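Colleague: coordinates only, no sequence provided:
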């Protein structure tokens, strides 16, 4: 049964996100999940996760950050808005439940630390989400979050370039954040967002890395409908999908790294702060 209070907190963007990710947990794990795992150790360092830390992993996905925190000896609770993601995380040994920001069922001041690996990109009310995360943190508790920012690496542009070259029609109903809720996706603006939510010692940095993958593995995510690129691919007619794949292969040659590997440059933002 749906909690009516929870429903009232969800926006059109949130609803679109839930639809986009439903049933795609394993396809995500086999493709973009490997990409998103890259900043996890930096994320845990920023949150000062160590033995005995009680940490909330919000937007756990398939449980990558939660498992890394457990490996450090932390005590971990995890949530994800998608039931399929929570099931995969549970199967891996994570104490995960279904819950969506900006409303969590945990008591005030429950956790020593909160981490969220690329979750803020997927919530319709980011400011309300940060306020809720501060609520569940103990005074002085650490928060660390990653975000796909405004500055993008060449690898992040690969599918967009392939769509354009193939003449793909971008769906008009892609999830788009309400402009009133949006913010500049830079390190400075992300840190300021944390300060506005009441976090102290807030700061943010850009992370850059090359994601190593293969032609077929990287194509597998969009082909299975994963993320925004997946919505674009799966909304095309069969002929256009073939053309997108052709253009993708042509453009991906720029990132060949020997053998069958691709080295795709990516950029993200890591922000952290302390609950006041």
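Modeller: Good, I have the coordinates. Source: prediction; values computed, not measured. Numbers count the residues shown, from 1 in each chain.

Colleague: when you work out contacts or count neighbours from here on, use the C-alpha atoms and nothing else.
Modeller: Will do.

Colleague: chain center to the longest helix seen in the chain: distance?
Modeller: Across the chain, the longest stretch assigned as helix under DSSP state H is helix 238-252. Centroid separation for helix 238-252 versus its chain: 26 Å, with CA atoms, centre = their mean, to the nearest Å.

Colleague: and that helix, what's buried?
Modeller: Going by neighbour count (16 or more other CA atoms under 10 Å), the buried part of helix 238-252 is 240-241, 243-245, 247-249, 251-252.

Colleague: could you dump these into a markdown table and include distance to residue 228?
Modeller: Below are these laid out as a markdown table (distance: CA to CA, whole Å):
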| residue | distance to residue 228 |
| --- | --- |
| 240 | 17 |
| 241 | 15 |
| 243 | 18 |
| 244 | 15 |
| 245 | 16 |
| 247 | 18 |
| 248 | 16 |
| 249 | 19 |
| 251 | 19 |
| 252 | 19 |
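
Colleague: nearest to residue 74 among those?
Modeller: In terms of CA to CA, no member of the buried residues of helix 238-252 lies closer to residue 74 than residue 252, at 39.7 Å.

Colleague: what about residue 180, distance to residue 144?
Modeller: Taking CA to CA, to the nearest Å as the criterion, residue 180 is separated from residue 144 by 24 Å.

Colleague: same check, this time on residue 220
Modeller: According to CA to CA, residue 220 and residue 144 sit 29 Å apart.

Colleague: in terms of neighbours, single out the busier of the two.
Modeller: A count of neighbours by other CA atoms under 10 Å puts residue 144 above the other of residue 220 and residue 144, at 26 against 18.

Colleague: take this one as well and set it beside the first:
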């Protein structure tokens, strides 16, 4: 494990329920396009890698696919089991998954490569467990990102909060440009063929308090930043957030938050 992998395990441990209540709905937006990219339909043997709260698994089951799922966090695995009864869900961590070579027709990972310290090795593993001719499809957050995704970070910065020292970043030797060409090059380097990569843009509508609840509960790296100075720091960031979020407020009071993600696919 890299230092980034260790910090990611620390970030996400025990936060499955908070994630499901907050950011899960945002991440579910890309699910239909992800499954289309992997050509998931009736009878497709699919592995949902980093299954989280189960949005990909549930949608794939709805298409008639034969789905299995895996996640590094036990709480996430349990959430997927509850969401999709009867689906086999295992605990497993990239880049070493508990499946034989060529076990699946397709493998998908929705916003998972953002959370691994060796993204290329992770993609090589997805290729390994997918049969020849099968498909691998992934999504990640685009950088620079949409203005909506940057909202909470701006509030934390305005409150004077500083990234915790233990919160690692991906080692330079393992990192890659979080752009459509950068992600495509990574899939190609992993040995995938007929690679395509594109940017996805959408507006996420959410209640302001719901959007704040995730970071306040420590969800994701941004949640660790918001909580880096304890309750006092959280309160200071919340005051800044209440001001800045007005930029995205709709007439009905919901926030309309622009987001950008990348979707890439390739054949084994």
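Modeller: Sure, I can see it. In this text, all values refer to a predicted model and were calculated from it rather than measured experimentally.

Colleague: can you calculate the TM-score here?
Modeller: Once superposed, the chains reach a TM-score of 0.97 (TM-score structural alignment, normalised by the length of the second structure), with 266 aligned residues with a CA RMSD of 1.0 Å.

Colleague: and the helices in the stretch 51-200 of the second structure, which stretches?
Modeller: Secondary structure of the stretch 51-200 of the second structure (DSSP state H, counting those that start in this stretch): helices located at 55-62, 74-83, 119-128, 151-158, 180-189.

Colleague: as JSON lines, those helices with mean neighbour count and distance to residue 94 of the second structure would be great.
Modeller: Shown next, in JSON lines, are the helices of the stretch 51-200 of the second structure (neighbours: other CA atoms under 10 Å; distance: least, CA to CA, whole Å):
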{"stretch": "helix 55-62", "mean neighbour count": "22", "distance to residue 94 of the second structure": "18"}
{"stretch": "helix 74-83", "mean neighbour count": "20", "distance to residue 94 of the second structure": "14"}
{"stretch": "helix 119-128", "mean neighbour count": "23", "distance to residue 94 of the second structure": "6"}
{"stretch": "helix 151-158", "mean neighbour count": "19", "distance to residue 94 of the second structure": "28"}
{"stretch": "helix 180-189", "mean neighbour count": "20", "distance to residue 94 of the second structure": "15"}
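
Colleague: okay, these in TSV with distance to residue 30 of the second structure next?
Modeller: Formatted as TSV, the helices of the stretch 51-200 of the second structure follow (distance: least, CA to CA, whole Å):
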stretch	distance to residue 30 of the second structure
helix 55-62	9
helix 74-83	17
helix 119-128	19
helix 151-158	20
helix 180-189	15
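
Colleague: from residue 118 of the first structure, how far off is the counterpart of residue 79 of the second structure in the first structure?
Modeller: Matched by TM-score structural alignment, residue 79 of the second structure corresponds to residue 88 in the first structure. Distance, residue 88 of the first structure to residue 118 of the first structure, using CA to CA: 18 Å.

Colleague: tell me the residue furthest from the middle of the first structure?
Modeller: Taking CA atoms, centre = their mean, the residue of the first structure most remote from its mean C-alpha position is residue 239, at 30.8 Å.

Colleague: what lines up with that one in the second structure?
Modeller: Counting by TM-score structural alignment, the partner of residue 239 of the first structure is residue 232.

Colleague: who are the contact partners of its match?
Modeller: Residue 232 of the second structure sits next to no residue when contact means CA atoms under 8 Å, 6 or more residues apart in numbering.

Colleague: go on, residue 48 of the second structure?
Modeller: With CA under 8 Å, 6+ apart, residue 48 of the second structure has these contacts: 56-57, 67-70, 107-109.

Colleague: and of these, the nearest to residue 254 of the second structure?
Modeller: Using CA to CA, residue 56 is the member of those that lies nearest residue 254 of the second structure, at 25.6 Å.

Colleague: surely the closest one meets residue 31?
Modeller: Yes. Counting by CA atoms under 8 Å, residue 56 of the second structure touches residue 31, with 5.9 Å between them.
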